Every structure is written in C-alpha cells, then in structure tokens.
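Trainee: Structure of the sequence below:
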Amino acid sequence: MNKILLDSDYYKTWKTYTNLKPKSIKTYTVALKKFEKYLAHCGYEGHLNFDNFYYYKGSNEYAPIDKEFIDEYIDYLRYEKNATKHILYDNIVYLKNFFGFLKSVNMIKSNPMAHYKNNHYERKLIDRSISLRECRKLLKAALTNDPFFRQDYTLFLLMMTTGLRNAEVRNLTLEQISFERSVIIVDKGQKNSANIVYMPTSLKNELKRYLSHPLYKEWEKNGNQLVFFKNSKMLSFEKINKLIKSISKTAGISKNVTAHTFRHTTAYLMQLGNIDISIIQKQLRHASSSTTIRYLPPIDKHNAAIDANAQSIEDDNNLE
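Mentor: Predicted structure coming up:
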C-alpha cells in the first residue's frame, strides 16, 4: 500500500520532534496506519496536503480537512471495522495529538481535532488503595513481624503517609529528612525534579525512634546513610515488594498490595481527612490534577468510610 501518511513530511516531522516516548510513538503509529488505510479507502493518493484536502471542480477551489471527515473515519472504524469504544476513544486521542502537533509547528492552518469531543469511552477508575482498616492490619502484622527494631512498621507507615515511590524509599537517606520542618526532601530515586513531601507527627516520632535504635546506629557507624536496609544490604525493588506481599498475607489481606499501592493509599487517607485535592497533588508530586484524580478511590468508598466512622461514634455514645 502507498504510504500516503507515513511517507509524508507530516508524519516524519511529528515522529522526529514529538515529546512522546519511543514506545508511545509505536502505539500512535499503529493508529495512524489505520487512518492512512482509510485515506486510501477514500481514494486519496500521492502527496498529502491537509490544507488543500478537498478539491471542488466547479469552483476550482480547495478546502482543508475538517471535522466531518474525522466523523466519517470514526464511523468507518465503528461500523466497518467493528472497533470497540476503547479503540474509538484511543484513535481520537492519537489524532488529537497528531493534528495538534502539526498545528503547533505551523504545518497545517486548520486543525480538524481542535474542538473534537471524545465521548466514546470513559476510562474506568480502578481503586488501588487499601482501606483504613487494612492499613491498621498491615501495621499490626509488620509490628508483630519485627517488634524490637520495628523497621518494617516504620517502612510501611512511611509509605502509607508520604506517598513516596519504591525507588524513592529505597534511596532515602538521613540528609533528606528534616525533622524541624516535618518534611522529606525528595531528590534521590525520583521521577521529577527535587521536591518535598510532608511527614505527619506519628511518622516523625516513629522515624526518630527508629533512627536512634542500636541496630540502625550500627548500620550508620559502617558509613551507611540509607534509611532502610535488610541483612546489611540496600533494599531492591523486588525485595521491598516481596516484603509487602509477605506481611500482607500475614495480615490476611487478599488484595494485591505493592509499594505503588501505598501511593494510592496516601491519596485515599488524605481524601478521608478532607484535605483538598491540590494539596494531595503536591504531596504525590503530580504535574496534573487529572493524574491525582485517578489515584483517589470512588466516592462510594469515601462515603462508606465516613459512615463507618460515624457508626463507631454512635456505638461509643450508646455505651455511655
């Protein structure tokens, strides 16, 4: 098939200068190939010009590609290719990115996707957090597993309340912790530029106790600055998740719990405390609030927790 789109300057420029990662470029290209096939299906061939897309013989005039053509393409995917709502949704997202880029670099004068609505698929919000009750069960199991040093307890409490990522926890050092400001400076093992997360008082007190323990002092005396370790070695990605799964099993939690689960749990616990989403976004260090929203559990879980707390208060009052 003649590669009208993939051989065009449009595609070559987009592929060269888009800020997408290589894996995403491949995914987008698969969708653009579908669009290319539709162009061929409609009889387009040769040099592709989105500004002079239609030609009207009667008036000898040209017109740019428009929303109606995109509508026809989406209908083609839906009715002739039996595309799912998910596929339709993604294809619109890919075309929005592609045409938006072309317009931003002035390769096209008119963007047919500029105000194109995408109502084909609503991504399902998956609740990856664990409940307040499950948090307590995990902390209790962690304390039982290590009642003297309380390393596991401190590790779990930190991940639940700060939202630090796996790599950030493993690379955490003493110099990053500011007890005076009640913050942790995140500048090691992180995805973004240096930032801070806040520590609740309970975590601050537990960290002080943990860092003054003889076992930690022995580790520090050997020149180590990492906060967490196992068997005199730095924690690995696999080891920390293995530890979480082991203690989760002991706690009787059937849900798949990983280090990343605790980031979602931090968001949930902050939401439960009626903390504004903008503050939750800062704690998790998300660039966009839309990302933070995906970390928050459905409102029914939030309401159920409130109801449970209210019931607990009522039960206490009935005992008086």
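
Trainee: CA only for contacts and neighbour counts going forward, please
Mentor: OK.

Trainee: which parts of stretch 11-27 are buried?
Mentor: Neighbour counts over stretch 11-27 (16 or more other CA atoms under 10 Å) mark 11, 14-15, 25 as buried.

Trainee: again, but for stretch 271-288
Mentor: For stretch 271-288, a neighbour-count test (16+ other CA under 10 Å) marks 271, 277, 280-285 as buried.

Trainee: CSV for these, including secondary structure and distance to Glu36?
Mentor: Output for these, formatted as CSV (DSSP: H, G, I helix; E, B strand; the rest coil; distance: CA to CA, whole Å):
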residue, secondary structure, distance to Glu36
Gln271, helix, 45
Ile277, helix, 41
Ile280, helix, 42
Gln281, helix, 39
Lys282, helix, 42
Gln283, helix, 43
Leu284, helix, 40
Arg285, coil, 39
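
Trainee: still on that earlier bit, same list (the buried residues of stretch 11-27) but as TSV, adding secondary structure.
Mentor: Shown next, in TSV, are the buried residues of stretch 11-27 (DSSP: H, G, I helix; E, B strand; the rest coil):
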residue	secondary structure
Tyr11	helix
Trp14	helix
Lys15	helix
Ile25	helix
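
Trainee: Closest one to Phe69 out of those residues, please.
Mentor: Tyr11 (18.7 Å; CA to CA).

Trainee: quick one on the thing from earlier: closest to Ile126 out of the buried residues of stretch 271-288?
Mentor: Gln271 (16.0 Å).

Trainee: Skip the chain neighbours and tell me the closest residue to Lys137.
Mentor: Ala251 (5.7 Å; CA to CA, 6 or more residues apart in numbering).

Trainee: Give the full set of residues in contact with the one you found.
Mentor: Residues near Ala251 by CA atoms under 8 Å, 6 or more residues apart in numbering: 137-138, 140-141.

Trainee: measure it to Glu134 for me?
Mentor: 8 Å (CA to CA, to the nearest Å).

Trainee: To compare against the first, here's the next sequence to fold:
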Amino acid sequence: MSWTSHIKQFKAYLQLERSLSPNSIEAYIQDVKKLEQFLSLRDPDKDPLSVTDTDIRDLLEYIMELEMSAYSQARIVSGIKAFFKYLLYEGDMDHDPSELIEAPKLGRKLPDTLNLEEIEQLLAAIDLSKPEGQRNRAMLETLYSSGLRVSELINLKLNSILEEINFFRVVGKGNKERLVPVGREAMKHIKLYIDHYRCHLDIKPGHESYIFLNRRGAQLTRVMIFTIIKNLATTIGMTKKISPHTFRHSFATHLIEGGADLRAVQEMLGHESITTTEIYTHLDRDYLKQVMLDHHPRS
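Mentor: From the prediction side, this is the model:
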C-alpha cells in the first residue's frame, strides 16, 4: 500500500477515533509527509512499511541542518511517532521504527526564529525618510524573502536580478550558482532602491555592479548588515539576539512549517546533500516559485 493510502487512513483514524481538531490533524499529516518527501529523495519506491529507525534519524539530521527550532523538531517527531503507532495498532507493522527515536530537548539552544509579526515590526521600524532607509528595507525583505546568506546578499549584482521571472541568480558556497525565487514585496523595494536612491550615489570604481552600496558608493560589508539589524532590534525593544542568519533561519522554518516541499527549501537555501546516498535533484523554477507563493508568509 502506498504512502497516500496509509496517510489517508491515518487521517480518518485521527478524525474518527482520536477526534482531533482539523488543525491538529493537518499538523500530523504534514509531519508524516515530510518523512515521505525526504525518503523519496533517496528511494522513490520506499513505502511506509519498510521505514527504519535510521531513515527517521536521517530526516531529523536533515531538519536539524535547516536549524528548525527544537519545538518544531519535537512536534515533527510526535507526528511521525503517532503515524507508526497507528500502523502498529492496525497490524500493518510488527514493530515501530520510531519507538527509540527521541525528540530534541526543548531547552537546547538553537538560533532564534522571528515570527511574522516580529518580521513586520522590524520592517516597519526602518526610517524610509532617510536615504539609506529604502536600501535597508530592500535588504531585509530580500533576506526574509529568499533566505540568502549574508555573504550572498552583499555580493548580489545588478545582473543577478532576473526581474522578468522574479528570481535571483545567486553564487553561493563553493562558487556554485543557483536560482532563488524573490517575493513580490522584496522585488518592489529593490526596484525602488535602485531607481530612486542608488542612481544618485557617486559609485566608487570597481563597485558599479553591486546592488547594495553604502553612502560612499562602495559595496556593503557583512559587519554593516549585522549592525543595521542589531540597531533595528534595539529600536523596537526586541530582546532576541538576531543577525542576518536569523532571517535565513526564519525563511526556512516558516516554509517548512507551512508545508513546503523539503527538496524545494533545500534547493533555495543552496544546501549540499547531507546524506551520501541522496540523489540531489534540481527542481523546475516554476515549481520553486509556486512553493514560495503557496507557503511563504509574505507571498
């Protein structure tokens, strides 16, 4: 029996026998689908009855690589455990591969994640009356919209913008190039910055191609991005310790928690495969764009 059939029956069980709320049921189903998506990367024919504890541990390692919060990881483990307990209860399996899997300790320190309200508070705190305000808004919208590393952000060039398809051409670690979809808000603010602020700068020779420049017309540094974000956090009285990576972490977490395909998130982040047997598949750009539209909070 396929994943689809087992998941459908599991959903009916949660509805009829567990009497869970629709939101709780959907959370359980999404957790199981994350396991299905992950395992299909390595073996498209893998069915739920052949899942091992190693398969589940590999998924958790993968999710840890994306730095999801300990709470989110624990919830995924809970959903997967419920699914295999159901299969055991129904007699479909004679052992539970999730039995010895432990959820991460909720006290374990991981990078803070910003919720959508906090993202919007930070964006609203940017003073757009100042010349650099539009630049800062464009940069933060880009970090959250595309999940870029800070090094990738400061190295974005004008020819990186593929405006006709709303993508960036990004050069990441190991000089590897990838296409990353850009949210409409981010693209709007990038165009405003380029058309109404950047065009008035006295740009230093050698820096003409970079999108984001300082007041002296030179490429921005990593330290400057950290400082901008830190000052905004102070402005709104935020106590979380945040950095440019917080936006990348929030981007990935919000997409995954919203039900996005793990393969798509991996590709947008530019992550290497973390398991030696995984076949890394480049996904169609229209599919990546649709994932953004369907699952990103500001899309």
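
Trainee: Quick check: TM-score for this pair?
Mentor: Once superposed, the chains reach a TM-score of 0.51 (TM-score structural alignment, normalised by the length of structure 2), with 172 aligned residues with a CA RMSD of 2.9 Å.

Trainee: if we can go back for a sec, just the contacts of Ala251 of structure 1: which are in helices?
Mentor: 137-138, 140-141 (DSSP state H).

Trainee: Sort out which one of those lies nearest Thr261 of structure 1 for me.
Mentor: Ranked by distance to Thr261 of structure 1 (CA to CA), those are led by Leu138 at 12.6 Å.

Trainee: coming back round to it: aligned partner of the residue nearest to Lys137 of structure 1 in structure 2?
Mentor: With TM-score structural alignment as the criterion, the equivalent of Ala251 of structure 1 in structure 2 is Ile236.

Trainee: what's the burial count for the aligned residue in structure 2 for Gly163 of structure 1?
Mentor: With TM-score structural alignment as the matching criterion, the partner of Gly163 of structure 1 in structure 2 is Gly147. Gly147 of structure 2 has 27 neighbouring residues, counting by other CA atoms under 10 Å.

Trainee: what's the closest non-adjacent residue to Gly147 of structure 2?
Mentor: Counting by CA to CA, 6+ apart, the residue nearest Gly147 of structure 2 is Arg248, at 4.1 Å.

Trainee: Also Lys173 of structure 2?
Mentor: Nearest to Lys173 of structure 2 is Gly270, by CA to CA, 6+ apart, at 8.0 Å.

Trainee: Which residue in structure 2 occupies the aligned position of Lys239 of structure 1?
Mentor: Looks like Lys239 of structure 1 aligns to Met224 there (TM-score structural alignment).

Trainee: Which strand or helix spans the residue nearest to the spatial centre of structure 2?
Mentor: The centroid of structure 2 falls nearest to Ala252 when counting by CA atoms, centre = their mean (1.3 Å). If you go by DSSP states H and E, Ala252 of structure 2 is part of helix 244-257.

Trainee: residues touching the residue mapped onto Val186 of structure 1 from structure 2, list them.
Mentor: Counting by TM-score structural alignment, Val186 of structure 1 corresponds to Val170 in structure 2. Counting by CA under 8 Å, 6+ apart, Val170 of structure 2 touches 152, 156, 160, 177-180.

Trainee: The same query, at a cut-off of 7 Å, please.
Mentor: By CA atoms under 7 Å, 6 or more residues apart in numbering, the residues touching Val170 of structure 2 are 152, 160, 177-179.

Trainee: can you confirm it is in a helix?
Mentor: No. Under three-state DSSP, Val170 of structure 2 falls outside any helix and is assigned strand.

Trainee: That one and Leu59 of structure 2, how far apart?
Mentor: 27 Å.

Trainee: likewise Leu293 of structure 2?
Mentor: Distance from Leu293 of structure 2 to Leu59 of structure 2, by CA to CA: 25 Å.

Trainee: Now for Asn205 of structure 1, how many residues are close by?
Mentor: 13.

Trainee: Which position in structure 2 pairs with it?
Mentor: By TM-score structural alignment, Asn205 of structure 1 lines up with Lys188 in structure 2.

Trainee: Its match sits in which helix or strand?
Mentor: Per DSSP H and E: Lys188 of structure 2 is located in helix 184-196.

Trainee: Run the chain-centre distance for that helix.
Mentor: Helix 184-196 of structure 2 has its C-alpha centroid displaced from the chain centroid by 22 Å (CA atoms, centre = their mean, to the nearest Å).

Trainee: Quick check: the aligned residue for the residue nearest to Lys173 of structure 2 in structure 1?
Mentor: Correspondence of Gly270 of structure 2 to structure 1, assessed by TM-score structural alignment: Arg285.

Trainee: cool, and Asn115 of structure 2?
Mentor: Match for Asn115 of structure 2 (TM-score structural alignment): Ser131.

Trainee: how much space between the nearest residue to its match once chain neighbours are set aside and Lys34 of structure 1?
Mentor: Nearest residue to Ser131 of structure 1, sequence neighbours excluded (CA to CA, 6+ apart): Thr265, at 7.6 Å. Counting by CA to CA, the separation of Thr265 of structure 1 from Lys34 of structure 1 is 40 Å.

Trainee: the more surrounded of these two?
Mentor: Relative neighbour count places Thr265 above the other of Thr265 of structure 1 and Lys34, with 26 against 14, counting by other CA under 10 Å.

Trainee: ok, now which ones touch the more buried one?
Mentor: 129-130, 160.

Trainee: Which position in structure 2 pairs with it?
Mentor: Using TM-score structural alignment, Thr265 of structure 1 pairs with Ser250 in structure 2.

Trainee: likewise Lys217 of structure 1?
Mentor: Matched across to structure 2, Lys217 of structure 1 falls on Cys199, judged by TM-score structural alignment.

Trainee: Tell me the spacing between its match and Ile242 of structure 2.
Mentor: 31 Å.

Trainee: what's the answer for Leu293 of structure 2, then?
Mentor: Distance, Leu293 of structure 2 to Ile242 of structure 2, using CA to CA: 26 Å.

Trainee: How about Ile274 of structure 2?
Mentor: 26 Å.

Trainee: Same drill for the two, tell me which one is more crowded.
Mentor: Per other CA under 10 Å, whichever of Ile274 of structure 2 and Ile242 has more neighbours is Ile242, with 17 against 12.

Trainee: got a list of what the more buried one touches?
Mentor: Ile242 of structure 2 makes contacts with 112, 230, as judged by CA under 7 Å, 6+ apart.

Trainee: what range in structure 2 does the helix or strand hosting Asp75 of structure 1 sit on?
Mentor: Per DSSP H and E: Asp75 of structure 1 is located in helix 67-75. Aligned using TM-score structural alignment, helix 67-75 of structure 1 spans no residues in structure 2.

Trainee: which part of structure 2 lines up with the helix or strand that that helix is followed by?
Mentor: Next helix or strand after helix 67-75 of structure 1 toward the C-terminus (DSSP H and E): helix 85-104. Using TM-score structural alignment, none of the residues of structure 2 align to helix 85-104 of structure 1.
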